[in-house]
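**Q** A predicted structure for the sequence below; I have some questions about it.
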Amino acid sequence: MNTPAELNTSPPAAKEAVDSAPFFIRGKVVEGRDQIHRSRDLGVAFGTPAIDLDALVHPRTELPPLLNVPLAEIIDFLVETGQRLGDGKNPYIEACIERMAKVSLQPRLAIQYQFKDALGYLDKKVLTEVVEQNFPNPRALDEWVPHTDHKGRRSFVRAFAPRLIHVLPGNAPAQGIRSIAQSALVKSVSLFKMASADPFSTVVFLRTMADIDPDHPVVRSMSAIYWRGGDEKVERALYRPQYFDKLVAWGGGDAINNVMKYVGPGFQLVSFDPKTSISMVGKEAFASEETMAEAARLNAGDVAMANQEACVCSRFTFIEATPEEADRYCRILAEEIRVDRMGEGQPRPLESDLKEQVDVLRMMDDDYAVFGKSDGRGVAIRSDRPVDFHPLRKTSNVVCVASLDEAMKYVNVATQTVGVYPFERMAELRDKLASGGAQRIVRLGEAGPGAVGNPHDAMYPLHRFVHWMANEDGCEG
């Protein structure tokens, strides 16, 4: 595969300060500012090296480097990487956070918090439990596991190391840590396409691994680069079954729709597509002023975390209440959303079109009530049906319903997490929520993080990543 000449012709922007976003290709850091890009959300310029497409492909004639490395050794290496990333002496982390704060919608302290939180994934107990939850018999990752069916036919099955392209999200600064760890656990050869809202962190994680052991099979199995999503010169060259088995894609609707056109026989899509999370609050919240305040506080935590950038953040709250009761609740909810629990400092203001829509609702007294200010610190909107825009930047739409059963008509396959109050009502709601398409039900206030090893987006991801291979060897005897 040759590198198209057109890929290398983007000139640097004249007299503009441009941060470098190096690549990491199979164990080596590649520096350069041959191409200049702009971040999706804030339009900040950053420079990347020219793309060498040939270097990104691991030939199928060569076995994956991790194939015969024991899983226990891989986990130990990931744990050591976590310790290096979190020891306070890593030379790359602080510079990475500074650069990410320029291109990300999330405040600097929120990025720091997510880094720290994600490092908890690189724990031996966590990694072991993830594997055990995803694979009924984890031995299949290390060896060909024998099996004899009821007819006496003998076979051997292996969870074979896949070749994966990961399209990483731009709204979760530390997702690269999890994706690298998961790729290593399934022994994959992986290419990570970084997002323009985070073209830095994944390379930091990988070069930390390389500092530990530049020749480790985990290091030699991983590459991370950036290109503009939808660039057919790159994607038509790489998104092919002769090079990769599966495309693991995170992102918004446009990103998922873009990669769908490359999916076909031999090249599968594992999609973590856009989701919306909701809250459900029962009439029990109004038993007293204390219970109402408790429900609103828990609700606010699910709305405001990560500046409401992640899919797991609540955007709509369905509440068994009259408009008058809901207004009392919304007043407290808006105040709680506006509490700066993470020391994020000055928030980013609402975009003009969203601010305009919220402010228009303030004037529609009969059908809507708006609590809080349209300044990015927190707003609660009471209505009798969901608003027709996507709540962002700490905006919660509180929808009055006669019963939580009535809210089921708003649940669909794009509904990810549902937080419920009071907690004991989860059991009565979970079958209905699952039937509607929802994927996760939790206590209100516990939308994130999730339980270790549980399904994500209605699947066990690692089980989907691997290439399941069977060697049938006839009947015994």
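**A** Sure thing, it's come through.
**Q** only C-alpha atoms from now on, for both contacts and neighbour counts.
**A** OK.
**Q** how far does the host helix or strand of Q112 sit from the chain's center?
**A** Using DSSP states H and E, Q112 sits in helix 108-119. Average the C-alpha atoms of helix 108-119, do the same for its chain, and the two points are 14 Å apart (C-alpha atoms, centre = their mean, to the nearest Å).
**Q** pasting the second one now:
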Amino acid sequence: MTGTTLDSTAAAPVAVVHVIRGQVDEGPHIAHGRPGAAFTAPALDLDRLVWPRTEPGPAFQTPTAEIVDLLVATGDALKADRDGLLAEALERMTAVSPLPAEVLERAYAVLWRSFRRPALYAQIDHELGGADVLDGWREVRLPEGRVAATRAYPPRLVHIIAGNAPGVAAMSVVRGALTKGVNLLKLPSNDLFTATAILRTMACVAPGHPVVRSFSAAYWRGGDEAVESVLFRPQFFDKLVAWGGEGTIRGALRYVGPGFELVSFDPKTSISLIGREAFASPGSLAEAAEAGAADATFFNQQACVASRFQFVEGAPEDADRYAALLCERLGVAREFSSERGPRVASELREEIDVLRSLAPDYRVWGGYDGTGLVIRSPEPVDFHPDGKIVNVVPVAALSDAVAHAGVATQTVGVYPDARKAGLRDALACAGVQRVVSLGGAGGMPPGLSHDGFYPLQRLMRWVNDE
């Protein structure tokens, strides 16, 4: 496999680590990237990235309780970071990530939360009905007195993970470990360091453990047919677990066929619905605006759960009051957002400048410096708000906003809470996967469905003894 030839006068490229079956790959590096965003990574040995089907994976028979103990210990080690592996990954990420250093620092500081014991058992219990079906065969009684048994058998998984938030890597490692399967993680170009830092930390906790040996993580250019046409085959893997944009998912679909299934975390967007109750008092309006801003700025609007379109029940004048307060709150730093995001791109500035000239049908608050911008329009704008830009749309009733939700709508935040019950069935019918209280879009509680399905249940290979 060849990489990119780099200008010898450019800054030294960042070295990316690969982990192969639990061990750091010490092989020779090749160049990737482009001038100004260059990195090197070990050359791929495709034979080492697969596990033969003629033998079980290292952790296939490891008790679930032992795996949970290892994950908890890994979380403790990530929190302490005595070996400095997370600190090293953070330093390298800061140089290349589109997210500000302060957001990355806070995200790395809480990675350990994904490894807490109650969260792990919540996934096992709620998604699989308990650990018994992981550790052996669960007896089930069928009609007419028949008895059968079923087991969630360890899968062979290749993961194309997303790099828009470091938590995706942690989530993927946890799910892969709980399945007891073998896992190959493709490192995304916008997060080349988090997954390997987690796996190296796990290896420090328990060198040579079966779960440690069940993981590899490596980089190749997405869509590289020389790599993917070899790896993405049923003789090596059962399922392709793909996160990402439309191009990533469509690229993955080329390889799906009998014996090789796609588990897709599709590209999604999220919206908010603000009821007229927000205008009952200055306090309630401020509360709604703060909650709406929190949802809109999660990971500086880089995450799928971040709200981009917010529908306000009321007249345009009401929406303007909300929009003005919302704009003020967009520039506030939070746990997973910074005061300032990326500056608005020049082509988008030109489009927004046109909207400014169309008052009173359109109104715009804020500037182009990345601290937040709000557009109030009679219908949703036809571009994708990004980088702390929110489109506020007045509606006569919140039920009218349901028409703007669809299968690509992941999360809908609703204010006040009491309005959720009257909207959730219609939103579900439209294709929405998640309804939350406004301000609660960030993060997903373990054990609940994700993008419309239970991940652990979907990742397993279900086998019957009838």
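**A** Okay, I see it. Remember, it's a predicted structure, so these values are computed and weren't measured experimentally.
**Q** any idea what the TM-score is?
**A** Once the chains are laid over each other, their TM-score by TM-score structural alignment, normalised by the length of structure 2 reads 0.96; 464 aligned residues with a C-alpha RMSD of 1.6 Å.
**Q** ok, average deviation of the helix holding Q112 of structure 1 from structure 2?
**A** Here the mean offset of helix 108-119 of structure 1 against structure 2 after fitting is 1.7 Å, by mean C-alpha distance after the TM-score superposition for structure 1.
**Q** equivalent range in structure 2 for the helix or strand just after that helix?
**A** Next along the chain after helix 108-119 of structure 1, taking DSSP H and E as the criterion, comes helix 124-134. Aligned using TM-score structural alignment, helix 124-134 of structure 1 spans residues 117-127 in structure 2.
**Q** what's the average distance of the matching stretch to structure 1?
**A** The superposed stretch 117-127 of structure 2 is, by mean C-alpha distance after the TM-score superposition for structure 1, a mean 0.8 Å from where its aligned residues fall in structure 1.
**Q** R48 of structure 2 pairs with which position in structure 1?
**A** Counting by TM-score structural alignment, R48 of structure 2 corresponds to A55 in structure 1.
**Q** with G366 of structure 2 instead?
**A** Alignment note (TM-score structural alignment): G366 of structure 2 maps to G372 of structure 1.
**Q** so that match makes contact with E335?
**A** Yes: applying C-alpha atoms under 8 Å, one finds G372 of structure 1 in contact with E335, separated by 7.0 Å.
**Q** shared neighbours of those two, anything?
**A** G378 (C-alpha atoms under 8 Å, 6 or more residues apart in numbering).
**Q** if we can go back for a sec, which ones are touching the match of R48 of structure 2?
**A** Counting by C-alpha under 8 Å, 6+ apart, A55 of structure 1 touches I25.
**Q** A helix includes it, no?
**A** Yes: the assignment for A55 of structure 1 is a helix, going by DSSP: H, G, I helix; E, B strand; the rest coil.
**Q** any idea how far it is from G27 of structure 1?
**A** Using C-alpha to C-alpha, to the nearest Å, A55 of structure 1 is found at 11 Å from G27 of structure 1.
**Q** same question for W250 of structure 1.
**A** W250 of structure 1 is 24 Å from G27 of structure 1, where distance means C-alpha to C-alpha.
**Q** repeat for Y226 of structure 1
**A** 16 Å.
**Q** related to what we said a few turns ago, what helix or strand does the match of G366 of structure 2 sit in?
**A** Assessed by DSSP H and E, G372 of structure 1 sits inside strand 369-373.
**Q** that strand - contacts with which helices or strands?
**A** In terms of contacts (3 or more C-alpha pairs under 8 Å, 6 or more residues apart in numbering; DSSP states H and E), strand 369-373 of structure 1 is packed against helix 323-337, helix 352-362, strand 378-383.
**Q** H166 of structure 1 is nearest to which of these?
**A** Among these, helix 352-362 comes nearest to H166 of structure 1, with 31.1 Å by C-alpha to C-alpha.
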